[in-house]
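Colleague: my questions concern the predicted model and sequence given below.
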Amino acid sequence: MSAHVQSHGLVDVGGVDHVAVARTSRVWGWWFVAEHRIRAMRSYVASAVLIGLGSPFLFLIGLGVGLGLLVDANRGSEGVEGVPYLVFLAPALSMAGAMQTASQENTYGVFGGFKWFPMFFAMNGTPIGPAHIVIGFQVAVLVRVLVSLVAFSLVMVLFGIGDPLGALLLIPIGLLMATTVGFAVMSWVATQTEDRGQLSFIERFVVVPLTLFSGTYFPLETLPLFLQWIGWISPLWHAAELGRGVLYGAPLPPAMLLLHVGFLAAVALVTCLLSIRTFRKRLDK
């Protein structure tokens, strides 16, 4: 047995090479975390799929068709940005749904991983480190976000809303925005050690205002100038502008394209690093 250990690493009586397992975990630890989280989602997979598939129909029919009829009737052939209101609204609703899902998963899910069911501490006791946990958790969140984005895109294709290829391109845009929102929420939630009701703050005072003031239901420039800054710093506005560009060809100069993508990528990178730093501090105590 000692010769076997010396040649192959630390091997237990079951024949498991722990050195090899540790080496694999250091490379693929993020995927192990994502797989664990995805498996945990099975407990509410039915409701997640039902909401993910049903929301596009409800939102697009209720707001796009109902409210859209009134808007189009008042604006005539002009529409909004030269297209029917439903076409203008659809990409923003898709992005708003992705933002809400990413925010919800990273609020109570992250807090619970430290406090209520401290799985992050258990993971950190293995070769899996804080960076693996942070990235793997986000990958799992994106899997759930993907369901909503695919549903929205398929509804747009079925109802002939915008360009079919553009509707499919909304999926990678939504995933990028969800990554930005997810890491941003995670970087704050990871600093919270007690639940005093502040977790609901994200939904009430961040997600809802961003949805209202990010050019979701009307062009951002129609807002007073003192409110437009909310849209400028909102991942939702940047993603919605990209979505409108690909869905129906809304004007999108190269400089603005770089600005929108660069903003989302930069915020995602910075908040990812902040999340890793906070996780490391909490897990290594």
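Modeller: Yep, it's here.
Colleague: okay, CA-based contacts and neighbour counts for the rest of this
Modeller: OK.
Colleague: so L283 makes contact with F121?
Modeller: Yes - assessed by C-alpha atoms under 8 Å, L283 is found in contact with F121 at 6.0 Å.
Colleague: run a quick neighbour tally on L146.
Modeller: Residues near L146, counting by other C-alpha atoms under 10 Å, number 20.
Colleague: that one is in contact with L176, isn't it?
Modeller: No - here L146 does not reach L176: they are 10.9 Å apart, not a contact under C-alpha under 8 Å.
Colleague: the helix or strand hosting A40: what's the following helix or strand?
Modeller: Element membership for A40 (DSSP states H and E) is helix 18-40. Later in the chain than helix 18-40, the nearest helix or strand by DSSP H and E is helix 45-59.
Colleague: which other helices and strands contact that next one?
Modeller: helix 130-158 (3 or more C-alpha pairs under 8 Å, 6 or more residues apart in numbering; DSSP states H and E).
Colleague: buried ones in the helix it packs on, by neighbour count?
Modeller: Within helix 130-158, the residues scored as buried using 16 or more other C-alpha atoms under 10 Å are 130-142, 144-157.
Colleague: and here's the other structure:
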Amino acid sequence: MLFLAAINVICSFCTFFLGIYVFRTKVTVVPLRLRFSFLVLTLAATLWVIGSGMRNFIPLSLAQQIPNWTLGVTVLIPFFLLEVVRGATNRKHPSRGIRFAEALLLSYLLYSAFACKMIVVTGNISVYRPLLAYHILIAYAAFYCGSAVLLLISTIQKTEGNRKFMALIMTIGIAYGLCVALLFIYLLPIFGIFKGYLSSIGVLGWAIHWAIILVDYGALEISQVPSVLDERPILLKVFAPSLRLLQRFFCPNDYSERLRKERAALVEQIMLYDLDLRENANLSRQARYERVGERFALFL
């Protein structure tokens, strides 16, 4: 039992770590608002997964409070999920009137959750009776998450280039997370296999997809890739080959254009670095060539 709980906790904190990593990454050109939304989104997902996966360890004295508080955390997930998608797809944010309505809805749901008016636990902690606020939460989550998916699909269909590729990777991340969640929360229980805590693997997989593409937000601008060199985020160093393979398959024209410009930019960087060594360092030709080779070994 402790081993299973450890899987849940490790996957959850890795998810939150990715949120912190994206938020603090300096070489990316992702807007601060987008990075902050992703940070809050991963934090909320982490708390939700931990709260759901650790329910068997909850003392009876908190059997009513913890499930409701866990649902309170989920209130933030659909909102910030849509915020991240809006920012990534460059869509306009809602008007002040809609923001005010959203604030009222979120306030009502958060109050209902932390006042333990979302569900009533009856007997076993996994058995509960939903109240009005719970049904409103489900409808709100379905609408916001559905809107986020539709925005991504619309971006894939109507745009080209880097933004289309970003929307594609984000859609793959959502699809992966949903498939894993459905497997462990819905399909396996039909056959008497209860492994709901493993849905945290799906949440982590979704977070990895989104973190990679958000960190790669700036690197998708081809001319920026060689200029950052060793300062590239570790996520790009690890997953860049996979990203380029996907781009080559789904967006071959964009991939070819990216490759052509990237090579040209790389040659420019090599020539400028060699010129700097020639003018400012007292090195032989062979030593200069070796220095250049060491500097650009990652790209050669």
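Modeller: Great, that's in hand. Everything numeric here is computed off the predicted structure, so don't read it as measured data.
Colleague: TM-score for these two?
Modeller: The TM-score (TM-score structural alignment, normalised by the length of the first structure) is 0.30; 133 aligned residues with a C-alpha RMSD of 5.6 Å.
Colleague: follow-up on the earlier one: ok now the helix holding A40 of the first structure, how far from the chain's centre?
Modeller: 22 Å (C-alpha atoms, centre = their mean, to the nearest Å).
Colleague: stretch 169-176 of the second structure now?
Modeller: 9 Å.
Colleague: what does that stretch contact?
Modeller: For stretch 169-176 of the second structure, the external contacting residues (C-alpha atoms under 8 Å, 6 or more residues apart in numbering) are 149, 152-153, 202, 205-210, 213.
Colleague: run the angle between the helix or strand hosting T271 of the first structure and helix 130-158 for me.
Modeller: Under the criterion of DSSP H and E, T271 of the first structure resides in helix 254-283. Counting by axes from the mean of the first three to the mean of the last three C-alpha atoms, to 10 degrees, helix 254-283 of the first structure lies at 140 degrees to helix 130-158.
Colleague: the residue most central in space within the first structure: which element?
Modeller: By C-alpha atoms, centre = their mean, the mean C-alpha position of the first structure lies nearest to A178, the distance being 2.1 Å. A178 of the first structure belongs to helix 164-189 when assigned by DSSP H and E.
Colleague: any idea which helix or strand comes after that helix?
Modeller: Where DSSP H and E defines the elements, the next helix or strand beyond helix 164-189 of the first structure is helix 200-202.
Colleague: ok, residues contacting that next one?
Modeller: By C-alpha under 8 Å, 6+ apart, the list of residues contacting helix 200-202 of the first structure reads 103, 107, 185.
Colleague: related to what we said a few turns ago, for the helix holding A40 of the first structure, buried residues please.
Modeller: Going by 16+ other C-alpha under 10 Å, helix 18-40 of the first structure has these buried residues: 25, 29-35, 37-38.
Colleague: element containing Y108 of the second structure?
Modeller: Using DSSP H and E, Y108 of the second structure falls in helix 96-114.
Colleague: go through the next helix or strand after that helix and flag the buried ones.
Modeller: Heading C-terminal from helix 96-114 of the second structure, the first helix or strand you meet, by DSSP H and E, is strand 119-121. Across strand 119-121 of the second structure, burial judged by 16+ other C-alpha under 10 Å covers 119-121.
Colleague: wait, which of those residues is closest to E262 of the second structure?
Modeller: I119 (54.9 Å; C-alpha to C-alpha).
Colleague: so how far is F17 of the second structure from the closest residue to that closest one other than its chain neighbours?
Modeller: Closest residue to I119 of the second structure apart from its sequence neighbours, by C-alpha to C-alpha, 6 or more residues apart in numbering: P130 at 4.5 Å. As judged by C-alpha to C-alpha, to the nearest Å, P130 of the second structure and F17 of the second structure stand 33 Å apart.
Colleague: okay, those two: which has more neighbours?
Modeller: F17 (17 against 13).
Colleague: wait, what's in contact with the residue nearest to the centre of the first structure?
Modeller: Per C-alpha under 8 Å, 6+ apart, neighbours of A178 of the first structure: 98-99, 102, 142, 145.
Colleague: what's the farthest-apart pair in those residues?
Modeller: Farthest pair in the contacts of A178 of the first structure, by C-alpha to C-alpha: M99 and L142, 10.7 Å.
Colleague: pretty sure the residue nearest to I119 of the second structure is touching V120, no?
Modeller: Yes - between P130 of the second structure and V120 there is a contact at 6.5 Å, judged by C-alpha under 8 Å.
Colleague: residues of the helix or strand where S227 of the second structure lies that come out buried?
Modeller: Assessed by DSSP H and E, S227 of the second structure sits inside helix 225-228. For helix 225-228 of the second structure, burial by neighbour count (16+ other C-alpha under 10 Å) applies to 225-226.
Colleague: name the residues that touch that helix?
Modeller: Contacts for helix 225-228 of the second structure (C-alpha under 8 Å, 6+ apart): 27, 219, 262, 265-266, 269.
Colleague: out of those residues, which comes closest to L110 of the second structure?
Modeller: V27 (35.6 Å).
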